[in-house]
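Asks: sequence first, then the predicted structure:
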Amino acid sequence: MKLTVVGGGSTYTPELVDGFARLRDTLPIEELVLVDPAADRLELVGGLARRIFARQGHPGRIVTTGDLDRGVEGADAVLLQLRVGGQAARERDETWPLECGCVGQETTGAGGLAKALRTVPVVLDIAERVRRTNPDAWIIDFTNPVGIVTRALLGAGHKAVGLCNVAIGLQRKFAAHLGVAPAEVHLDHVGLNHLTWETGVRLGGPAGEDVLPKLLADHGELIAADLRLPRPVLDRLGVVPSYYLRYYYAHDEVVRELGAKPSRAAEVAAMERELLEMYADPALDEKPALLARRGGAFYSEAAVDLAASLLGDGGSPYQVVNTRNGGTLPFLPADAVIEVQAAVGPDGAAPLPVPTVDPLYAGLMANVTAYEDLALDAALRGGRDRVFRALLSHPLIGQYAYAEALTDRLLAHNREHLAWA
């Protein structure tokens, strides 16, 4: 089995490689190819990756290359984890929206739109090159904004599934609270990427006992603190929202917080410099503890599980993924991309049935889906008016004066990445 990681020079990659090494019985990789145009970073990351495989006795071969076509040739699956514009673009995405009193975040709001505009054309070009080289390869998208990027891939006819680590992170935390193995916890997870709610927590599988009420009663304070939401909010909702919902439920508070401290991008950039220095040490043969602060917790386990299911029968039968809605959520278009539990196998991801969704969540999901429609249209066809329409439609913006000012700033900060600007 050959698996290719595009964006393999990311400081995330050792987390992924560690999972491939530990879970080799689930996903028996014979060749792992790391593709990245940043040769210096790729050399450091590739060296550590080989040492991790060697330490854990993995027999697979690790290849590094800056040649995308060579890297994806013959791959059974291609995992995308790229960042167009690097951390510098991310820092801009997190700062200029604050000038207009709006959330500055890399996947949500105006910053998320900027990232989508930069990213969608690049991902579609990569996917076309994968299809020319190996049309049977699965594309696993971990590149944000995952929902919009996955929708672009599916709309262009690619074999693609989107992946996010929010659900697996909550699964692990809930399992620890309940004192059970993570595999015993099945989430009734519903929404869009970075806009999800856990409406049930079941033991043993989709038909298992729902222990969410007990979980909230016994551990509500810890869960609320982790989400940085007041405990009474969780009690009144009766569900567990993802931490991204704080941008919606506490928008003004978040804007004040973000404006009073260095950006997350600046923190990550400093962390990456330190990590790369560590990766250069030839004695290092395991992922460093610092990597846990970089983000992407349990990403490797989720990626292994998904790839194993798509390529054979080694993964879990049910997984939270980003895939086409079809008729799963009848209040959304069939071609919308939703994030739900799905049965995953060699034929792809089939969403499990979802009970009727509370209008409190359904309304916001419909609004953000409409924004994603307009965002994808702007990413595919360009144009200032399309950018403005997408921004105006976003529930975190929604005022024409904000949308005008944000459009001006988005274009000013991203012209080098937008062929039409």
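Replies: Sure, I can see it.
Asks: hey, let's count contacts and neighbours off CA atoms from now on
Replies: Noted.
Asks: and the helix or strand where residue 274 lies, what does it pack against?
Replies: Element membership for residue 274 (DSSP states H and E) is helix 264-279. Judged by 3 or more CA pairs under 8 Å, 6 or more residues apart in numbering; DSSP states H and E, helix 264-279 is in contact with helix 39-55, helix 86-95.
Asks: what about the strands in the protein?
Replies: Assigned by DSSP state E, the chain shows strands spanning 2-6, 31-35, 61-65, 77-80, 138-141, 160-162, 185-192, 195-203, 209-210, 240-241, 318-324, 337-345, 348-351.
Asks: show me how far the third one is from its chain's centre.
Replies: Averaging C-alpha coordinates over strand 61-65 and over its chain gives two centres that are 24 Å apart (CA atoms, centre = their mean, to the nearest Å).
Asks: quick one: the residue lying closest to residue 342 once chain neighbours are set aside and residue 196, what's the gap?
Replies: Ranked by CA to CA, 6 or more residues apart in numbering and with sequence neighbours excluded, the top spatial neighbour of residue 342 is residue 351, at 4.0 Å. Residue 351 sits 15 Å away from residue 196, going by CA to CA, to the nearest Å.
Asks: cool, and residue 156?
Replies: When residue 156 is compared with residue 196 (using CA to CA), they lie 25 Å apart.
Asks: okay, those two: which has more neighbours?
Replies: Set side by side, residue 156 and residue 196 show unequal neighbour counts under other CA atoms under 10 Å, the larger going to residue 196 at 23 against 12.
Asks: before we go on, here's another structure to hold up against the first:
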Amino acid sequence: MKLAIVGGGSTYTPELIDGFARHRSALPLEELVLVDPDPRRLELVGGMARRMLAHAGHPVTLTTTSDVRAGVDGADAVLLQLRVGGQDARSADETWPHEAHCIGQETTGPGGLAKALRTVPVALSIADVVREHARPGAWIVDFTNPVGIVTRALLEAGHRAVGLCNVAIGFQRRFAAALGVPADDVLLGHVGLNHLTWERSAVVGGVDQLPGLLSERLGELAEEVELPAPLLAQLAAVPSYYLRYYYAHDEVLAEQLAAPTRADAVRAIERELLDLYADPRTVTKPEALERRGGAFYSEAAVELLVQMSSSAGSPLDSPAGRPRVVNLRNDGALPFLPDDHVVEVPAVFHDGRFVARDVEEVPVEAQGLVAAVAAYERLALEAAVHGGRERVLSAMRSHPLVLQHERAEKLTDLLLAENARFLPWAR
């Protein structure tokens, strides 16, 4: 298999390399290409990746390039991990919404809309190159936020794409550790939209263990997602930590106003990581990478790529058909949403496509929120593809964290002022 990683200069990449090295028997990579426009990052991350692979005895050929066309040429799969505008744009996304008394976050709310506007056109441009130069039938695995919106953009344009997030695998690993069972034995009832999900069950050997976990570890689970224990008890589910931006908006906003941005923290971590990557003595994944975020990213990516490469014709009840949580077309999985929307649910890879499987219901009290965010996502995609202030305003106003027209007007002006250099139609 040839795999191209677009955004391969990311400090995340050694996390992936570590996973590829540990799982080389399951994922037979022959060629790996890191594609990135930043030559310094390519040199540092590429050098680190080569040392890690050599240290692990992995025979894969690794190359680096700034040329997307050359990087994806002949690839069997392409992984997108983009951050258009870098940490500077992220820092802006995390601050300018405060001027209108909204949370600042890079994937949720006004900041998430800004990221979608910057990212979707770039992702579509790259996907067109993949369509023309990768192997016929090559898959795009999107890890680029906002994953739901970007994945739907790719699917709507006819690309063979699936979205990937590490939230579900993180819960799977934590539940497995609490239950004392292998992670792969835990089947999650993970349901919702990207960064708007709930764990409705945790099935081990045919028995749902989540009620027991909520009973015995309620305080611990609530602390982990930073939400009140009575909320989890009433929902009989564990919300993703991204739900805190909705369930505890004012508390989060107060915290944000009193502390540095996450982007500031990530900048410092990235400087430390790049220094480590430059050190020829560093041949394994640094511990500092755990503070970068993206826990279990490599595990999720490897599991997905293995399933895609080995089970194209497998029966749905085969071991290769074990569900993995991905972002894919709804097609009835959540009956209150349009079929062409993108949802985040368990699915199997069967006959060359992803099929939703064993999908739990969204909690009744949350269905309105999911429907509202889905409507926002559709409007956000329209704005990202077609541009125009009125489209941006419409998407902004529809977001449940905004709603008020005057607030939406102010936020739209702030967004465009901060992002005009990324949006040709706004210059």
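Replies: Yep, it's here. Keep in mind that what you see is a predicted model, and the values were worked out from it rather than measured.
Asks: picking that back up, kindly reformat the helices and strands packed on helix 264-279 of the first structure as JSON lines containing mean neighbour count and distance to residue 25 of the first structure.
Replies: Converted to JSON lines, these look like this (neighbours: other CA atoms under 10 Å; distance: least, CA to CA, whole Å):
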{"stretch": "helix 39-55", "mean neighbour count": "20", "distance to residue 25 of the first structure": "14"}
{"stretch": "helix 86-95", "mean neighbour count": "21", "distance to residue 25 of the first structure": "34"}
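Asks: and the ones you listed: which comes nearest residue 308 of the first structure?
Replies: Nearest to residue 308 of the first structure, of all these, is helix 39-55, at 18.5 Å by CA to CA.
Asks: with the second structure overlaid, how far apart is that closest one on average?
Replies: After superposition onto the second structure, the average distance of helix 39-55 of the first structure to its aligned residues comes to 0.5 Å, using mean CA distance after the TM-score superposition for the first structure.
Asks: can you give me the angle that helix makes with strand 31-35?
Replies: Angle between the axes of helix 39-55 of the first structure and strand 31-35 is 160 degrees (criterion: axes from the mean of the first three to the mean of the last three CA atoms, to 10 degrees).
Asks: who touches helix 39-55 of the first structure?
Replies: Counting contacts by CA atoms under 8 Å, 6 or more residues apart in numbering, the residues outside helix 39-55 of the first structure that touch it are 8-11, 13-14, 17-18, 21, 34-36, 59-66, 276, 279-280, 282, 284-287.
Asks: before we move on, what about stretch 129-146 of the second structure?
Replies: By CA under 8 Å, 6+ apart, the residues outside stretch 129-146 of the second structure that reach it are 68-69, 72-83, 107, 112, 115-116, 127, 150-151, 159-165, 194.
Asks: one more time with 6 Å
Replies: For stretch 129-146 of the second structure, the external contacting residues (CA atoms under 6 Å, 6 or more residues apart in numbering) are 72-82, 107, 160-164.
Asks: for PyMOL, write the select line for the buried members of those residues.
Replies: Applying 16 or more other CA atoms under 10 Å to the contacts of stretch 129-146 of the second structure leaves a buried subset, and the PyMOL line that selects it is:
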select buried, resi 72+73+74+75+76+77+78+79+80+81+82+107+160+161+162+163+164
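Asks: scan the first structure for its longest helix.
Replies: Secondary structure assigned by DSSP state H gives helix 109-133 as the longest helix of the first structure.
Asks: quick revisit: with distance to residue 380 of the first structure added, can I get the strands of the first structure in a markdown table?
Replies: Shown next, in a markdown table, are the strands of the first structure (distance: least, CA to CA, whole Å):
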| stretch | distance to residue 380 of the first structure |
| --- | --- |
| strand 2-6 | 21 |
| strand 31-35 | 25 |
| strand 61-65 | 29 |
| strand 77-80 | 19 |
| strand 138-141 | 18 |
| strand 160-162 | 18 |
| strand 185-192 | 20 |
| strand 195-203 | 23 |
| strand 209-210 | 42 |
| strand 240-241 | 31 |
| strand 318-324 | 19 |
| strand 337-345 | 17 |
| strand 348-351 | 25 |
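Asks: just these: most buried one?
Replies: Neighbour counts (mean count of other CA atoms under 10 Å) averaged over each of the strands of the first structure peak at strand 160-162, with a mean of 29.
Asks: mean shift of it relative to the second structure?
Replies: Averaged out, strand 160-162 of the first structure is 0.2 Å away (mean CA distance after the TM-score superposition for the first structure).
Asks: and what of stretch 147-155 of the first structure?
Replies: Once the two models are superposed, stretch 147-155 of the first structure sits on average 0.2 Å from its counterpart in the second structure (mean CA distance after the TM-score superposition for the first structure).
Asks: could you measure from the counterpart of residue 220 of the second structure in the first structure over to residue 241 of the first structure?
Replies: Alignment of residue 220 of the second structure against the first structure is given by TM-score structural alignment, with residue 222 as its counterpart. Taken as CA to CA, the spacing of residue 222 of the first structure relative to residue 241 of the first structure amounts to 14 Å.
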